[in-house]
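>>> Below is the sequence, then the predicted model.
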Amino acid sequence: LIFSVFKTLTDQQVTVELKNDLSITGVLKSVDQFLNIRLDNIKVSDESRHPHMMAVKNCFIRGSVVRYVQLPAEHVDTQLLEDATRRGMSCNWQLQSGNR
């Protein structure tokens, strides 16, 4: 589900916060099933702490180092996410009830 949401956001601007507190904003170019992310036209939130990133224009971010991804609210179908979450919770509840 999450993978499909990211696929619909290709060519949209997103902000990725890494586990080392580095935040990178850029245009989402691709994402894979491991949530590895490729961004173009990147900008780092705190250039004084990360001056080596000022010359970088595109980057590949390994999914395991991502803490958060901020998505543009106007491009996310929240109703679809809520419905999928409810279906998943209902399925889990039915599985747990059947094991009793």
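That came through fine.

>>> When you work out contacts or count neighbours from here on, use the C-alpha atoms and nothing else.
Fine.

>>> can you give me the helices in the chain?
Assigned by DSSP state H, the chain shows helices spanning 2-8, 78-98.

>>> a markdown table please, covering those helices and showing mean neighbour count and distance to Val56.
A markdown table is the format used below for the helices of the chain (neighbours: other C-alpha atoms under 10 Å; distance: least, C-alpha to C-alpha, whole Å):
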| stretch | mean neighbour count | distance to Val56 |
| --- | --- | --- |
| helix 2-8 | 14 | 23 |
| helix 78-98 | 11 | 33 |
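
>>> ok, structure two:
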Amino acid sequence: MLFLHVFRTLQGKRITVHVKNGIVIEGTLQSIDHFYNIKLINTETKDAGNLNMVSTLSTAYIRGTSVLYIELPKDEIDLNILHDATRRQEETEK
């Protein structure tokens, strides 16, 4: 649950979610649960193609199983701390 904690510290920050069907949604992270279901507010859609209804959403609920990957703001993440925490978690699971 290390990464869930990282995502929860990013609530209120702008993230970009790439969905498996090719849609890219950027918005402010409002909430995320342990299934990685994401709620974004103040969204902007990129690469929505001809899906006009998606491009006009102000709030988006994205199911965790449909997420391809998530772009996080570089200035909000301390990679050294994240690397160390990942190593410690791996060692405790052995």
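Thanks, I have it. Values in this document were obtained by computation on a predicted structure and should not be read as measured data.

>>> follow-up on the earlier one: can you redo the helices of the first structure as CSV with distance to Lys43 of the first structure?
Formatted as CSV, the helices of the first structure follow (distance: least, C-alpha to C-alpha, whole Å):
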stretch, distance to Lys43 of the first structure
helix 2-8, 20
helix 78-98, 27
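
>>> Contact partners for the residue most central in space within the first structure?
Centroid-nearest residue in the first structure, with C-alpha atoms, centre = their mean: Val69, separated by 4.0 Å. Applying C-alpha atoms under 8 Å, 6 or more residues apart in numbering to Val69 of the first structure gives the contacts 14-17.

>>> Per the alignment, it pairs with which residue of the second structure?
In the second structure, the residue matched to Val69 of the first structure (TM-score structural alignment) is Ile70.

>>> What separation do you get for its match and Val19 of the second structure?
In this structure, Ile70 of the second structure lies at 9 Å from Val19 of the second structure, with C-alpha to C-alpha, to the nearest Å as the measure.
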